[in-house]
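Novice: A structural model of the following input is requested.
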Amino acid sequence: MAEKKDLLNVLWSGADVLRGKMDANEYKTYLLGLVFFKYLSDSYLAKVYDLLNDTTPDSLDEAQSQYEEIMKSEDAEDLLAELRDSMHYTLEPNMTYQSILNDAKNNAFNREKLQAAFNRIQESDEIFNGLFSDVDLYSNRLGTGDQKQSDTIAEVIKVLDGADLIHTSGDVLGNAYEYLIGQFASETGKKAGEFYTPHGPAQILCRIAMTGQENKKGLQVYDPCMGSGSLMLSCKNYSTEPDFIKYYGQELMPSTYNLARMNMFLHGILPENQHLRNGDTLDADWPTDEETEFDVVTMNPPYSAKWSAAEGFKQDERFMDYGGKLAPKSKADYAFLLHGFYHLKPSGTMAIVLPHGVLFRGAAEGTIRQTLLENGSIYAVIGLPSNMFYNTSIPTCIIVLKKHREGRDVLFIDASNLYEKDKKQNVMKEEHISKVLELYKNRASVDKQAYLASYEDIKANDFNLNIPRYVDTSEEEEEIDLKALTVEMNDTNKAIKESDAQLLQMFSELTFDSPEMEQAMKEFMKVFQEV
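Specialist: Now for the predicted structure:
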């Protein structure tokens, strides 16, 4: 079985071929796309070999050879029918990664053949539709002229040959893919906010949302701003029935939507458990015609994004029960929150990352917040460290919501100091994550760390949820010992006077070349004595 480190090194070395030709946000599309194609192709050949020999092939060359042979026989159609049924796609023998790799090694690489393989997969099943649309094999960014462009792709294909995907467990492969996404986020900077939630906040958010639902079979997870799908996929790490989780996600950016779909497959999620959509979450509600409420809702939406806030939304079921108010046009934070909350089951938990402004801003946001608090919908507020995310340095918070619970108290946790500095970003380590979860589960006040606020506390604060109002992290200044300070000052003054006397004595012993210099020194000593 391939070691994780080896796999990461091979996959990341593919980026070295592309780095310098384009920025990270662009070459991530090529590398992740080609890794995914290799995964589909290698899985396909392994399935062929398994059907013929009832075992996993030692090498892909062996599987390729057997596939080429059987496709010449009368059993070809039966084999393809079984592959189409189990894999949801088929590939001609000359369309496999192995065949294209052999071409590249023999300086006979043909982009048209690779594009034909992409097209075959995309046309095989609706779930693959448009999956490789961002991998432009004819882009000038790959080089100047056909030959250089072909050489660049061929070189990546040869480098990735070192990644043994068929002998690698799903978790290792999925985690390696997540690692790549994280590395791209680090190199991409601000654009990373579209597709990546850093490990610390992601783990806190998912583990909180999963609390009490770990043993549920057929769990339904929803992320209406799914990015690369990492938040939803993290939830399966805390389920005792991960193979039965159904994932519902929506993403606005087509390239990020494709990335999420690839991420799902590489984590071994069956096609029937993937319900992903490319669309605008706020513009039109989804889902509306299948499952509409979910056990777990995870969200890291774009912060303070603009939206239309059109009057018609006041009749939208997602937003209509909050004092006739909508999130302002310039800040869609509460629109995203209310959308997610609308789709939460009464027994479920929602966790969302937002900027601190949602805790205290007034006007329409204040009305919405007050309504949520009056309904007991806000369960906890967790303040995160600043500079955690690649697209902003501002501090953020996690808001936890539940429906129809008893009580209206809110747990406040200040985790703003639970981090370590790492290069450009602050990072929450496992001990920091565990501390937050401990405070959350205990749900009790802890000096300078957490405060369980009653509804009366919150009402007395005019429904302002700014964390410092509830968790006092200030340190009392040490009392000054005036007697000791007086002694210290007297000692200091005495030492200064002794030093001044010694300096004046040294001045008086100087000799001068002229009466003018001697007179100037006397004047200086006179001023010095007066000071």
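Novice: make it CA atoms for all contacts and neighbour counts henceforth
Specialist: Fine.
Novice: pull the longest strand from the protein.
Specialist: With secondary structure taken from DSSP state E, the chain has its longest strand at strand 344-355.
Novice: so which helix or strand takes in S234?
Specialist: In this assignment (DSSP states H and E), S234 forms part of helix 230-235.
Novice: for the stretch 201-350 of the chain, which segments count as strands?
Specialist: Using DSSP state E, counting those that start in this stretch, the strands of the stretch 201-350 of the chain run over 220-223, 246-251, 274-278, 294-299, 344-355.
Novice: please tell me how far R408 sits from R443.
Specialist: 13 Å (Cα to Cα, to the nearest Å).
Novice: brain fart, Q98
Specialist: 55 Å.
Novice: neighbour count: those two, which is higher?
Specialist: Q98 (21 against 17; other Cα atoms under 10 Å).
Novice: can you tell me the SS state at the closest residue in space to A104 that isn't next to it in sequence?
Specialist: Distances taken as Cα to Cα, 6 or more residues apart in numbering place A154 nearest to A104, at 5.4 Å, with adjacent residues excluded. Following DSSP: H, G, I helix; E, B strand; the rest coil, A154 is assigned to helix.
Novice: give me the neighbour count for A154.
Specialist: Other residues close to A154 by other Cα under 10 Å number 21.
Novice: the one 5 residues further on too?
Specialist: Number of residues near V159 (other Cα under 10 Å) recorded here: 18.
Novice: show me what contacts it?
Specialist: V10, S13, G14 (Cα atoms under 8 Å, 6 or more residues apart in numbering).
Novice: of the residues you listed, closest to L504?
Specialist: S13 (72.2 Å; Cα to Cα).
Novice: helix or strand for the closest one, which one?
Specialist: helix 4-18.
Novice: name the residues that touch that helix?
Specialist: 27-28, 31, 35, 142, 152, 155-156, 159-160, 162-164, 172-173, 176, 179-180.
Novice: can you show me the helices along the stretch 51-200 of the chain?
Specialist: Counting by DSSP state H, counting those that start in this stretch, the segments of the stretch 51-200 of the chain that form helices are 60-70, 76-87, 97-105, 111-124, 146-160, 170-188, 199-210.
Novice: make TSV from these and add distance to D136 to it.
Specialist: Formatted as TSV, these follow (distance: least, Cα to Cα, whole Å):
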stretch	distance to D136
helix 60-70	26
helix 76-87	25
helix 97-105	17
helix 111-124	9
helix 146-160	10
helix 170-188	19
helix 199-210	30
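Novice: second chain to compare with the first, below:
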Amino acid sequence: MDNGTYNQIVSFIWSIADDCLRDVYVRGKYRDVILPMTVIRRLDAVLEETKEQVLQMKKMLDEAGVLNQTEALCSAAGQAFYNTSPFILKDLKSRAKSQQLKADFIAYLDGFSPNVQEILEKFKFRNQIDTMIEADILGAVIEKFVSPTINLSPNPVLDDKGEVKLPGLDNHTMGLIFEELIRKFNEENNEEAGEHFTPRDVVELMADVIFMPIKDKIKDGTYLCYDGACGTGGMLTIAEERLSELAKEHNKQISIHLYGQEINPETYAIAKADMLLKGDGKEADNIYYGSTLSNDANAAMEFDFMLSNPPYGKSWKTDAERLGGKNNITDPRFVVNFKGDPEFKMIPRVSDGQMLFLANNVAKMKHGTELGSRIAEVHNGSSLFTGDAGQGESNLRRYIIENDYLEAIIALPDNMFYNTGIATYIWVVTNRKEERRKGKVQLIDATNLKSPLRKNLGNKNCELTKEIRQQIMDIYLRFEENEYSKIFNNEEFGYWKITVERPLRLKVEINNEKLESFKQAAEEAKDITAYSLVKDLYIETKKEVYYNYNEFEELLKDIAKRKGEKLPVKRIKLIRKFFTTRDEKAERVVNKVLKKEKEDALNGKFKLGNDIVEFEVDKELTDTEQVPLTYDGGIKKFFENEVLPYAPDAWIDNSKTQIGYEISFTKYFYKPVQLRSIDEIVADLKALEAETEGLLQEIIGG
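Specialist: Below you'll find the model as predicted:
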């Protein structure tokens, strides 16, 4: 089919909305009728030739009492779907009465096979019938779709001389027409388009990133492509096209099977319908409805190629609850055995579940094949850096990078998507890096590689032309450093998060005024003994200030022992809270004396006289530091160089040390603004001064 005929069909179907729906539906709702009717008309046209055979088979099966009829009816229809109603769509345009049209149209819809019924259900198309009947437009819509001026049948329409009047519409072209209608409707309704529809230029770049590096390694055989957030299925379709082209170029015979899952009912219906319209009946069965996160329909599957554009900043609280609650999730996609931790959690905050889709894809990689798996996934900037060391987001980055799966990240221009202008990035992940890439990650800054659109499409104001995509691919494939490309060892993105502790230093102050106030506090706490112990100590020692809290506590214990009293923890806390203040001049407070005679400064254990002691931590002075994994000498050297010179009494609590990973494009691609020279500034000031003097002279002279 030539482009002229293709464009004519798209324009004709698009015009049906304006001709028939304008006064009944708001513009954003045209798709609720046009998309399902396009599906229905195409399926109807495909089934026309075998209608009689299907009706005969249906009659025979009913008479024989056969209950499971689907396979036999599909066989009679010669398709992966069928319709057992006595009507074809052309029969219904002649109905004079609207109620008869409604009854017959519903009977016609009821005759479709279960897979088509599911599509109609997810489209909620039956909800539109009453609206169209009440507005008396159903007949007009049907008449438009069966118009002799267009041909949605796979067979050509001949004229009186037997020559082709209208060419047949093959499955592939029908699929393209349907995709074009989806694109046009998405552009008309930009606010929600970006949630389910990724611009074709971005998808084509993702497909190139997935396939071009391994194009010479494609062999005869079967390949599986997957999208766990498939929306309308556009990524799968383009991936299939690209892989097929490369296989053909290299004379390889391949079979491609597409798998996807989608939680939005309408976009799920579109994806499944698109597969049926292309003649991929069995492929349509591989598109599943439901949440990939909490109801994974492909839990036992592994895939060769995976592409996704998961939702950003979208809460997955409902999924978390279905999985048992965020803190009780055990799904092996998100909780793995890693680096000696059998429950290494890669679970992000519930306010944003985008990284779970990446974890889902990583869990579905093939490890036993030569090509392994390749993943391209779009994320916003938060996936690069959110989550502290030890938290879910950081853990996932760590898992991917330390397993040497992260091949590259490409920063896209702003305003590339319909519903957001924020920064977006393509993550390229594989478990089969080529030798030169092993242990390394390539960052590509393509933020300035863009072509402006003549007309904005929602937030989208630029595109990646074929030439720009080729430029990005050249940068990616050359794997060299330049202004757009930086290459780093994996360790560059990792750090130790260490917890630096300081000892608590307490000064004790006792005087008559404080004692009087403490008496009231002790009475309120129902522990007047605490008051009497401190008072007796004060009377006996006449000491008002202690810079050594340990000394004070020992004296207090001695007084209590002599009086036959005890100093339980609750009583000590009451006394300490009232009489002590933090003071840098005071001695360190000993938490306990250790029997193990081994000095370990990094754990807060020090020699104090002949004892090994553990000092009490001053929580107000507790601090954390990020130590790069690449720091020469590691944590020990960093501590010696960066901490001890400023806090000689500090130590590291090794039990709290965590490893984290984050990636900062700003850090690696930041270009400082060139400041103007003094001469330039002075020249501008003189020019302004001269201009001002001239104005003043004009005013005075006037």
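Novice: can you calculate the TM-score here?
Specialist: After superposition, the two chains reach a TM-score of 0.79 (TM-score structural alignment, normalised by the length of structure 1), with 472 aligned residues with a Cα RMSD of 3.4 Å.
Novice: ok, which of the strands of the stretch 201-350 of structure 1 comes nearest M428 of structure 1?
Specialist: Here strand 344-355 is closest among the strands of the stretch 201-350 of structure 1 (Cα to Cα), at 15.1 Å.
Novice: the inter-axis angle of that closest one versus strand 294-299?
Specialist: 10 degrees (axes from the mean of the first three to the mean of the last three Cα atoms, to 10 degrees).
Novice: just checking, next helix/strand downstream of strand 344-355 of structure 1?
Specialist: Following strand 344-355 of structure 1 in sequence, per DSSP H and E, is helix 363-374.
Novice: may I see the buried residues of that next one?
Specialist: Across helix 363-374 of structure 1, burial judged by 16 or more other Cα atoms under 10 Å covers A364, E365, G366, T367, I368, R369, Q370, T371, L372, L373, E374.
Novice: what helix or strand is whatever residue of structure 1 lines up with Y30 of structure 2 located in?
Specialist: Y30 of structure 2 maps onto Y27 in structure 1 when the alignment is built from TM-score structural alignment. Using DSSP H and E, Y27 of structure 1 maps to helix 24-53.
Novice: buried set for that helix?
Specialist: 24, 26-49.
Novice: for that helix, packing partners?
Specialist: Counting contacts by 3 or more Cα pairs under 8 Å, 6 or more residues apart in numbering; DSSP states H and E, helix 24-53 of structure 1 is packed against helix 4-18, helix 60-70, helix 76-87, helix 97-105, helix 146-160, helix 170-188, helix 254-266.
Novice: now the strands of the stretch 201-350 of structure 1 in TSV, with mean neighbour count and distance to Y390 of structure 1?
Specialist: Formatted as TSV, the strands of the stretch 201-350 of structure 1 follow (neighbours: other Cα atoms under 10 Å; distance: least, Cα to Cα, whole Å):
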stretch	mean neighbour count	distance to Y390 of structure 1
strand 220-223	26	20
strand 246-251	24	19
strand 274-278	18	23
strand 294-299	26	16
strand 344-355	22	14
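Novice: can you map out the helices along the stretch 451-600 of structure 2?
Specialist: Going by DSSP H, counting those that start in this stretch, the stretch 451-600 of structure 2 shows helices at 466-478, 512-524, 528-541, 549-562, 569-579.
Novice: related to what we said a few turns ago, right, and the residue nearest to A104 of structure 1 touches K113 too?
Specialist: No - assessed by Cα atoms under 8 Å, A154 of structure 1 is found out of contact with K113, at 12.0 Å.
Novice: not counting sequence-adjacent ones, nearest residue to V545 of structure 2?
Specialist: Using Cα to Cα, 6+ apart, the closest residue to V545 of structure 2 is E509 (4.6 Å).
Novice: same question, G376 of structure 1
Specialist: R408 (4.2 Å).
Novice: same thing with K497 of structure 2?
Specialist: Q626 (4.7 Å).
Novice: then I150 of structure 2?
Specialist: Nearest to I150 of structure 2 is I9, by Cα to Cα, 6+ apart, at 6.5 Å.
Novice: and if you look at K113 of structure 1?
Specialist: For K113 of structure 1, ignoring the flanking residues on the chain, the nearest one in space by Cα to Cα, 6+ apart is M95 at 6.5 Å.
Novice: burial measure for that neighbour, as a count.
Specialist: M95 of structure 1, neighbours per other Cα under 10 Å, totals 18.
Novice: so what corresponds to it in structure 2?
Specialist: By TM-score structural alignment, M95 of structure 1 lines up with F87.
Novice: wait, that match sits on I106?
Specialist: No - applying Cα under 8 Å, one finds F87 of structure 2 not in contact with I106, separated by 10.7 Å.
Novice: please enumerate the shared neighbours of the two.
Specialist: What both F87 of structure 2 and I106 touch, as defined by Cα under 8 Å, 6+ apart, is an empty set.
Novice: got the contact list for the closest residue to N278 of structure 1 other than its chain neighbours?
Specialist: With Cα to Cα, 6+ apart as the criterion, N278 of structure 1 has its nearest non-adjacent residue at 5.1 Å, and that residue is E251. Neighbouring residues of E251 of structure 1 by Cα under 8 Å, 6+ apart: P224, C225, M226, G227, Y257, R277, N278, G279, D280, T281.
Novice: now do the contacts for the fourth one.
Specialist: For G227 of structure 1, the set of contacting residues under the criterion of Cα under 8 Å, 6+ apart consists of E194, F195, Y196, E251, T256, Y257, A260.
Novice: list only buried entries from the contacts of helix 4-18 of structure 1.
Specialist: 27-28, 31, 35, 142, 152, 155-156, 159-160, 163-164, 172-173, 176, 180.
Novice: and the residues you listed, which two are the farthest apart?
Specialist: Among these, L142 and V172 lie farthest apart (Cα to Cα), at 29.8 Å.
Novice: one step back: what residue of structure 1 matches up with the residue nearest to I150 of structure 2?
Specialist: So I9 of structure 2 corresponds to L7, using TM-score structural alignment.
Novice: okay, that match and T168 of structure 1: tell me how far apart.
Specialist: 9 Å.
Novice: who has more neighbours out of those two?
Specialist: More crowded of L7 of structure 1 and T168, by other Cα under 10 Å: L7, with 21 against 16.
Novice: grab the nearest non-local neighbour of M87 of structure 1.
Specialist: Using Cα to Cα, 6+ apart, the closest residue to M87 of structure 1 is Y44 (7.3 Å).
Novice: tell me the counterpart of the one you found in structure 2.
Specialist: Checking TM-score structural alignment: Y44 of structure 1 goes with L47.
Novice: and that match, what is it in contact with?
Specialist: Contacts of L47 of structure 2 by Cα under 8 Å, 6+ apart are A77, Q79, Y82, N83.
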